[in-house]
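Undergrad: sharing a sequence plus its predicted fold:
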Amino acid sequence: MQSRMHPKYYLSQEIFDREQAKIFRKVWLFAGLASLVSENNSYLTRKIAGVPVVIQNFKGELKAFENICLHRSAPLQQGFCGRRALVCPYHAWSYDSSGAVRQIPDCDALYRFNDGERQSLKLREFALQQVGSLLFINLSSDPMPLETQFSDKFIKLLEDSSKQYDTEVMFTTWHASFNWKLVYENLRDLNHVRYIHPKSLGQALKFQKHASDIFIDEAAGPLTDLSPAGLRTEMRRFSQAGAEDAEYAQARHYAWMDMVEPWRGTDGYYNWLAYPNLHIASGTGGYSFSIENHVPVSPGKTDVEIYYFTAKKKQPYATSHQVLLSHMHYSKKVVGEDIAILEAVQSALHPDAPMPSQGAYETQNRLVERWYTTLMETGHEI
């Protein structure tokens, strides 16, 4: 079976811009952890589909605004996260929880805005939704319900598991040189583990190898419902959660595991794939978690944001930082192996490169390709 993914989908700036408009500025995207904005005046800054965003805590209420002052376009908040009031550092314009200008120093003497002009000064607000400990944002002026993008079962698993996240978090960003779609194609292809991760993930876990006949015929045909509702329903299929069919080759119990309350607490490799760019995993059966957020930067650039944390501590313990650091190093090793092969794939692509040939086990990727190419090559919208 031949892939639908022409090399242009990984190389073209015009198609990248189309993706940003038709996917990333329409769907719900992971925006961060609620534990990082749990106090009054705490904030997170993000760039979502090229738009700078600030998530700010106003006395317990979380709001998301465009992170651009209405005076001279300076960022209102800087750095990944912090704690300060929503005040522009350039000329000290301050904003309230509705996004309206609260105070402009020397307004009458220097700016001379009339009442109408001042009342019109309001930051662009974005829809924000909390699922357990996870924050999702939608840039659309008419956002679809979260339940349209993700199934009730998927949302419930996200909510249930993320409530068990500890608040001590380690974070890093990897600036990678590949198209964002390659990483999700890779995550849906567990056959790569034994070849790319033979001395890391492949030693700890043995994924069962099989090709399913389910959806093979369907994936070979065209989409039949091209309405926005039909395209949204199809997209919902791409977000999945559950325990992977895998065996632990080196199941071990570490001392730190006795210090936390695991989610479910059974041997298993739990995997959450939230389309289009979020991956959450627990390779320890719910004792610890990693989050990968894949942020498209350009056709050949993707920021891979990695969060690592354990399940909630029963009580503070002295070595918790070292536990996170050691696990982050391991996570970076595995992710680094993926990044190396994906950067190699990206570097080999050119407009006349051969179309990939796919096996029967790659049905999920074929379903995503069918939806994606239909959306990119037609005037239809989700």
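TA: It's in. Please read all numbers here as calculations on a predicted model, not as lab measurements. Residues are numbered from 1 along each chain as shown.
Undergrad: please make it C-alpha for all contacts and neighbour counts, starting now.
TA: Noted.
Undergrad: tell me the secondary structure at E305.
TA: Look at E305: counting by DSSP: H, G, I helix; E, B strand; the rest coil, its state is strand.
Undergrad: how many residues are close by the residue nearest to it when sequence neighbours are not counted?
TA: Excluding its sequence neighbours, the residue lying closest to E305 (CA to CA, 6 or more residues apart in numbering) is T173, at 4.4 Å. Using other CA atoms under 10 Å, T173 has 13 other residues around it.
Undergrad: leaving aside the residues next to it on the chain, what's closest to L367?
TA: A219 is the one closest to L367 (CA to CA, 6+ apart), at 5.2 Å.
Undergrad: show me the contacts for that neighbour.
TA: T363, R366, L367, R370 (CA atoms under 8 Å, 6 or more residues apart in numbering).
Undergrad: can you do 7 Å?
TA: When contacts are counted by CA atoms under 7 Å, 6 or more residues apart in numbering, A219 touches T363, R366, L367.
Undergrad: doesn't the second one fall inside a helix?
TA: Yes - with three-state DSSP as the criterion, R366 is assigned to a helix.
Undergrad: nearest residue to it other than its sequence neighbours?
TA: Counting by CA to CA, 6+ apart, R366 lies nearest to A219, which is 5.9 Å off, once chain neighbours are set aside.
Undergrad: and here is the other one:
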Amino acid sequence: MTAGLPPDCYFDESLHAREMEDIFRKQWIFVGLKRQVSGHQDYLARTIGGVPIVIQNFHGELRALHNVCSHRHSRIRTADSGCGPLQCPYHGWTYDARGVPVGIPGNREHFGFSEEQKVERALRRFELEPCGEFLFVRLSPDGNSLSEHLGSYAELLSHLSEHFGQTAPIDEQSIPWETNWKIGVESVLEAYHVATVHHDSFQPLLAATLHHERQGDHTSTISLLRDEVCQWWDKAARRLKLHRSPRFENYDHFSIFPNLAIGLTRGSLMSLQTYEPVTATRSVLRYQMLLANVLPDMPVDGAVARSVADSIVDSNRTILSEDRVASELAQQGLRHACRRATLGINEGRIRVFHEALIRHSPDLGNRA
């Protein structure tokens, strides 16, 4: 047994601010898939460590820029995703791939900016790097490369990119949680709660959960699926002509520090989840679910595909709702806790997560 983090690490705003500075503004953070910004002017808007950013496609070039206008500081992108020129909705300043305001209404009459002065007002640019189909952003100009950050998981993401991402997700949502982001992450790092929280939803799918493995700050585990569940997925893969990954035969779960969770079901379904901090006691679960790519030149019955997708989506939404309720109850209790949590052997992935947190943000480990 080991002790968890001090309770105030889950609600103290000063510690939350330190995490944003030490972790989210210095680590590589997953922001989406290349498919989501594959066309000219496609964009994603995210907030990393309290900093609003936009990932935009400029004629095939992807850029990560500060999502705040250089004029009078309006947020530029207000939707999570979309397509259109990078133009401020307040006064119409328009930006190019360099982040330079190349289109300023009334510039000659009202500002008289030269080209050089426009460049001086360019939006801040951040590090953006893909690993296969997976896109990561780092706010700090200095730090480890993405390959160093991912370690052996870089090969995992490359492999997954070969089997997923060519088709639209069957479900995609952003859900507010009244919890610290770490509670959200911890909810997917152990299967101990499954028998109680997911007694009628997830538990019937599983035969057993094996011990976790550690790769630096990242972890993984395998849960064996029941025979009848494997048979259901094999039949679904055949009917939907899925190019499933033969590497993953059960339910494989991977956690990439700090807040990305990847769930793989029978090599045919991939769930991507991030727990994004908002305040010390609020976060957003952002997720998308993707079926494996369809085999080339193989027609699929649309009605069958919709039926299978609806079944998967309903089941997953139920499980996530159950996790949210349990996590919010834990958040409510933390303010009244008189000691640190006790972590069992079966919660070893949480211990690894805590060690990584303290290594990157030592203030979390210096509490009473």
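TA: Everything's here; your move. What you see is a predicted model; the values in this text were computed from it and never measured.
Undergrad: how about the contacts of A219 of the first structure in TSV, adding neighbour count and distance to P75 of the first structure?
TA: Below are the contacts of A219 of the first structure laid out as TSV (neighbours: other CA atoms under 10 Å; distance: CA to CA, whole Å):
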residue	neighbour count	distance to P75 of the first structure
T363	23	44
R366	25	41
L367	23	40
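Undergrad: now, which of those sits nearest V131 of the first structure?
TA: Ranked by distance to V131 of the first structure (CA to CA), those are led by L367 at 26.8 Å.
Undergrad: and the closest one, how far from E185 of the first structure?
TA: According to CA to CA, to the nearest Å, L367 of the first structure and E185 of the first structure sit 11 Å apart.
Undergrad: shared neighbours of these two, anything?
TA: If you check L367 of the first structure and E185 against CA under 7 Å, 6+ apart, no residue is contacted by both.
Undergrad: need the contact list for T173 of the first structure.
TA: So T173 of the first structure contacts D303, V304, E305, I306 (CA under 7 Å, 6+ apart).
Undergrad: do V68 of the second structure as well
TA: Contacts for V68 of the second structure (CA under 7 Å, 6+ apart) come out as S74, R75, I76.
Undergrad: burial count for the nearest residue to C230 of the second structure once chain neighbours are set aside?
TA: Of all residues not flanking C230 of the second structure in the chain, R266 sits nearest, at 7.0 Å (CA to CA, 6+ apart). By the criterion of other CA under 10 Å, R266 of the second structure has 25 neighbours.
Undergrad: just checking, M259 of the first structure touches K312?
TA: No - with contacts counted by CA atoms under 7 Å, M259 of the first structure stays clear of K312, the gap being 8.6 Å.
Undergrad: any idea how far the residue nearest to R366 of the first structure is from P356 of the first structure?
TA: Distance of A219 of the first structure to P356 of the first structure, given as CA to CA: 16 Å.
Undergrad: right, and the residue nearest to C230 of the second structure touches R247 too?
TA: No - contact criterion CA under 7 Å: R266 of the second structure and R247 do not qualify, at 8.8 Å.
Undergrad: residue ranges for the strands of the stretch 201-350 of the second structure, please.
TA: 206-209, 213-215, 218-225, 251-256, 260-265, 269-279, 282-291, 342-343 (DSSP state E, counting those that start in this stretch).
Undergrad: show me what counts as buried in the second one.
TA: Yep, that's strand 213-215 of the second structure we're talking about. Within strand 213-215 of the second structure, no residue is scored as buried using 16 or more other CA atoms under 10 Å.
Undergrad: what helix or strand is the nearest residue to I137 of the first structure once chain neighbours are set aside located in?
TA: Counting by CA to CA, 6+ apart, L128 is the residue found nearest to I137 of the first structure once chain neighbours are left out, at 4.6 Å. For L128 of the first structure, the host element (DSSP states H and E) is strand 125-131.
Undergrad: got it, and L231 of the first structure?
TA: Judged by DSSP H and E, L231 of the first structure forms part of helix 228-236.
Undergrad: other SSEs contacting that helix?
TA: Counting contacts by 3 or more CA pairs under 7 Å, 6 or more residues apart in numbering; DSSP states H and E, helix 228-236 of the first structure is packed against helix 146-149.
Undergrad: redo that, cut-off 6 Å
TA: With contacts defined as 3 or more CA pairs under 6 Å, 6 or more residues apart in numbering; DSSP states H and E, helix 228-236 of the first structure has no helix or strand neighbours.
Undergrad: rewinding a little: how about the strands of the stretch 201-350 of the second structure in a markdown table, adding distance to D323 of the second structure?
TA: As requested, these are arranged in a markdown table below (distance: least, CA to CA, whole Å):
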| stretch | distance to D323 of the second structure |
| --- | --- |
| strand 206-209 | 17 |
| strand 213-215 | 23 |
| strand 218-225 | 18 |
| strand 251-256 | 16 |
| strand 260-265 | 14 |
| strand 269-279 | 12 |
| strand 282-291 | 11 |
| strand 342-343 | 18 |
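Undergrad: out of the ones you listed, nearest to N57 of the second structure?
TA: Closest to N57 of the second structure of the strands of the stretch 201-350 of the second structure is strand 282-291 (CA to CA; 20.5 Å).
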